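*Asks:* The following comprises the amino acid sequence and a computationally predicted model.
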Amino acid sequence: MSSIKHKTFQSVPLSVLDLAPINEGSNPKQSFQNSAELAQHVEKWGFNRFWLAEHHNMPGIASSATSVLIGHIAGATNRIRVGSGGIMLPNHATLVIAEQFGTLESLYPGRIDLGLGRAPGTDQATAYALRRTLNSSPEEFPMQVNELEDYFSEKPITHVRAVPGEGLQIPIWLLGSSGFSAQLAAQKGLPFSFASHFAPKNTIPALNLYRDHFKSSETLDKPYAMVGVNVIAADTNERAHWLATSHQQQFLSLRRGEPTQLKPPIDHIDEVWSAEERAAVEKSLNARSTIVGDPETVKKGLQDFIEETRADEVIINSQIFHQKDRLRSYEILAEMME
C-alpha cells in the first residue's frame, strides 16, 4: 500500500458518523429530522458517506433501528452513500440483515454500505432482551460474516435465500475497536473501519495488524482503512471548547453508568466531574481521537491524524447539541476540503 505521508486531508475522503443524538428536552422525531438535514448538507458539501450506528437502551441515541433509519436518510438524499457504522451482527439473525440490506440496496442502488461490528452495542441485560438468549456469542462473528456473504452471492450454497439480497453487490465493511476485526478484515480482504474516536490507544496496533496481514480478494487488491475521529469545529477556539462540553458530559454519564440525553454545553465543566472522572474522560477523548477548535486548529489536528494513521478515509463524529453549530462544524470541514 502506498504511504499517504505526503497527502493532505483534501485528498482523503471525509465521511460522517451520526449517532442520531437525542438532545435533552427533545425527542427521537426531532433527532431524525436533524439527521436528515445534516445528511442533505454534507451531501451538498462533498462528504463521501453517511453512516449510522446501532445502539440500544441509550436515552441519548435514536439509531437503534439502524436499517430503518438508513432508509430514511437515503430517501432524504440523492447521491451520498448511506450505511451502518455499524450493525452489531450478533444481535441479529444474518438472514434478516441480508433481507433488510437487500431491500435498501434495491431501493437505493449503488448507495448502501453494510458495516458490521461484533459488540452488542449495549449492556448485558439489553443484549439478552435483543437475542432472547446469550448463546449467540461475539466469537461466532466470523461465521456470521460468512453467512451474510453467502446470502448476497449469486449462487448461495444454502436452500434458504435472501430475497431481496441475493446477487446484490453490497459492500461489507468490518468495524472494530481492537485487533480482532482488524485480523478478520485482513484475512477476508475486506475494507476496515477503526473506532479511533473512542479507542485511540488501540488505533495504530489494529491498523498495523490489518495492513501487515492483508490478503487481496475480489473485493480489494490492497488494504483500505477508514478511521474514526471526533471533530468539534467552530469559528473560535473558545466556542468550540464550550460546545465540546456536551460530548464530555455524555462520556461522563456513560462512565457513571447513567446514560442521559445529550446535554447542552456548560461554562464550568470542572464543577460536574471529579479529577478522576476528568482523567478517565480525557483518556477516551484525547487529542489523538478528538479535535476541538477553530478552523486552523482543526486543520492541523486533522492533518496530523491522517499522517499518523495513514487513513485512506476519515469518518467524523460530532456530538454537538445545537443543530446550527453541528452544521457549522461540518461546513468548516467542507471549506477545508475545497
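*Replies:* Alright, I've got the coordinates. All values reported here derive from a predicted model rather than from experimental measurement.

*Asks:* Please count neighbours and contacts with C-alpha atoms only from this point.
*Replies:* Fine.

*Asks:* Can you get me a residue count around the nearest residue to His213 once chain neighbours are set aside?
*Replies:* Spatially, and ignoring its direct neighbours in sequence, His213 is nearest to Ala186 (5.6 Å; CA to CA, 6 or more residues apart in numbering). A total of 25 residues lie near Ala186 under the criterion other CA atoms under 10 Å.

*Asks:* Presented hereafter is structure B, for comparison with structure A:
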Amino acid sequence: MLTNNEHKTFQDIPLSVLDLAPIVQGSNAKQAFQDSVRLAQHVEKLGFNRYWLAEHHNMQGIGSSATSVLIGHIAGHTNHMRIGSGGVMLPNHATLVIAEQFGTLESLYPGRIDLGLGRAPGSDQATAYALRRTLHAGPEEFPMQVNELQDYFSNDPVSQVKAVPGQGLDIPIWLLGSSDFSARLAAEKGLPFSFASHFAPQYTVPAIQLYRRNFQPSTIMDKPYAMVGINVIAADTDEEADYLANSHRIQFLNLRRGKESKLQPSVENMDTIWSPMEKAAVEESLDPRTTIVGSKETIKKGIEAFRKETDADEMIITSQIYDMKARLRSYEIIGEIMD
C-alpha cells in the first residue's frame, strides 16, 4: 500500500539517529555519555531530524538504561534537534512516573521532546522482576498504560491523580514495535509508528502495511506516519566499512551465545571467531536490506532501496561502531548523501 511518498527519495524525508550509548571495550559509561553528546552535536549540525535513546537493562555494552536522565543530558547540550526515547519500555515503569519525567523534560526543553514507547522489557526476566518487583503486570497491559499516559498529558484528565509537570503538555507519543502488535495499536489510536527493522527486517513491510491499512485519523494525526530503523556503517571505502562492521557482528554473535560484553573492537577475519552455523544466524539477523555497510555510493543505494521497499516517512539510523572517530565519519558520510 503506497502513499504520497512513492515518488520521493530518501533525500526528501527526514533522517534521524538512534543511539544505544555503546560502552566499548576498555572504556566506561562516563565516556559513553561524553561520546553521545559529541555525536548528538555532530549530527545536529549535519541536519538530522531527531536523536533517540533506547532503554536497555543489565547489558554491559549499552549505557542508556536511565533513558529519561540521558535524554535531558543530550537535550541540554544541543540546540534545536528533537530528543527522545526509542524507546521507553512502558511495562517497566509506573505510568505516572513516565508522565512526570517527560513532563519535566518538555518543560525544560519545550517543543523538542519525543516519547517513544515499547512494550518489551528490554531485558531478561530476572531483570524485569528487579525493575518491577512483580511479573503479574506484563506487556499485555501495554494498551491500558498508553491510555493512562495520554490521560495524564490531557488538559482535562479523568484520573484524580495529576502529572505535575505533564498535564496539558503536547508531548508526541510514538508506538514502537518489532511485530504487528504495536502496528495495530498505533493504527487504532492514530499515533505515529516506528518499526525496529534494524533487528527484525523480515516483519517490516507487513507491519508497515498493516499500520497504514488500518490507520484511524485522530486529533493527533489525520494520516499515518511510519518510521523504520536501519543499521548503517559507512566509511570511505567498502573494505573499511566491512572491517568496522565486524564490531557489530561480534555483538550479535555474543548475544546469540548468551555472552555479555562491551562493544568489541573489529577483527580482520570473522571466520576465526564464528562457526558456519553462527555466521548464518548472524547474517540472517543483520539482513543487508537493513544493515547497510559500505562507501558513500553503496550506502546511498542501500538506503534508497529500503525506503522504496517500505515507503517510509522517516528513517532512523543506528551505527554500532567501536572507534568514535569512525562513528562520527559514518554519520558525516550519511550527511553528505543527504545534501
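*Replies:* Received it, and whenever you're ready, just let me know what you need. The model shown is predicted, which means the values in this text are computed figures rather than measured ones.

*Asks:* Surely the residue nearest to His213 of the first structure touches Leu220?
*Replies:* No. The criterion here is CA atoms under 8 Å, and Ala186 of the first structure misses it with Leu220 at 10.2 Å.

*Asks:* In which helix or strand does Leu70 of the second structure reside?
*Replies:* Here Leu70 of the second structure sits within helix 67-76, counting by DSSP states H and E.

*Asks:* Measure the mean distance from that helix to the first structure post-superposition.
*Replies:* Once fitted to the first structure, helix 67-76 of the second structure is off its aligned match by 0.2 Å on average (mean CA distance after the TM-score superposition for the first structure).

*Asks:* Next, the buried residues of that helix.
*Replies:* Buried positions in helix 67-76 of the second structure, judged by neighbour count with 16 or more other CA atoms under 10 Å: Thr67, Ser68, Leu70, Ile71, Gly72, His73, Ile74, Ala75.

*Asks:* Quick one: distance of the longest helix seen in the first structure to the chain centre.
*Replies:* In the first structure, taking DSSP state H as the definition, the longest helix is helix 237-255. Centroid separation for helix 237-255 of the first structure versus its chain: 19 Å, with CA atoms, centre = their mean, to the nearest Å.

*Asks:* got the contact list for it?
*Replies:* Contact with helix 237-255 of the first structure is made by 232-234, 259-267, 269, 273, 277, 281, 285, 292-294, 297, 319-321, as judged by CA atoms under 8 Å, 6 or more residues apart in numbering.

*Asks:* Let's see which of these end up in strands.
*Replies:* Of the positions in these, Ile232, Ala233, Val292, Gly293 sit in strands, assigned by DSSP state E.

*Asks:* The nearest residue to the second one once chain neighbours are set aside: what's it in contact with?
*Replies:* For Ala233 of the first structure, the nearest residue in space outside its immediate sequence neighbours is Ser329; the separation is 4.5 Å by CA to CA, 6+ apart. For Ser329 of the first structure, the contacting residues are Val231, Ile232, Ala233, Ala234, Ser318, taking CA under 8 Å, 6+ apart as the criterion.

*Asks:* Quick check: the farthest pair among those residues?
*Replies:* Ala234 and Ser318 (11.5 Å; CA to CA).

*Asks:* all helices for the second structure, in order.
*Replies:* For the second structure, the helices defined by DSSP H cover 29-46, 67-76, 95-108, 125-132, 142-153, 180-189, 204-214, 238-244, 246-257, 276-285, 296-310, 324-338.

*Asks:* now those helices in JSON lines, with distance to Lys162 of the second structure?
*Replies:* Converted to JSON lines, the helices of the second structure look like this (distance: least, CA to CA, whole Å):
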{"stretch": "helix 29-46", "distance to Lys162 of the second structure": "32"}
{"stretch": "helix 67-76", "distance to Lys162 of the second structure": "20"}
{"stretch": "helix 95-108", "distance to Lys162 of the second structure": "8"}
{"stretch": "helix 125-132", "distance to Lys162 of the second structure": "22"}
{"stretch": "helix 142-153", "distance to Lys162 of the second structure": "6"}
{"stretch": "helix 180-189", "distance to Lys162 of the second structure": "22"}
{"stretch": "helix 204-214", "distance to Lys162 of the second structure": "32"}
{"stretch": "helix 238-244", "distance to Lys162 of the second structure": "48"}
{"stretch": "helix 246-257", "distance to Lys162 of the second structure": "41"}
{"stretch": "helix 276-285", "distance to Lys162 of the second structure": "43"}
{"stretch": "helix 296-310", "distance to Lys162 of the second structure": "40"}
{"stretch": "helix 324-338", "distance to Lys162 of the second structure": "41"}
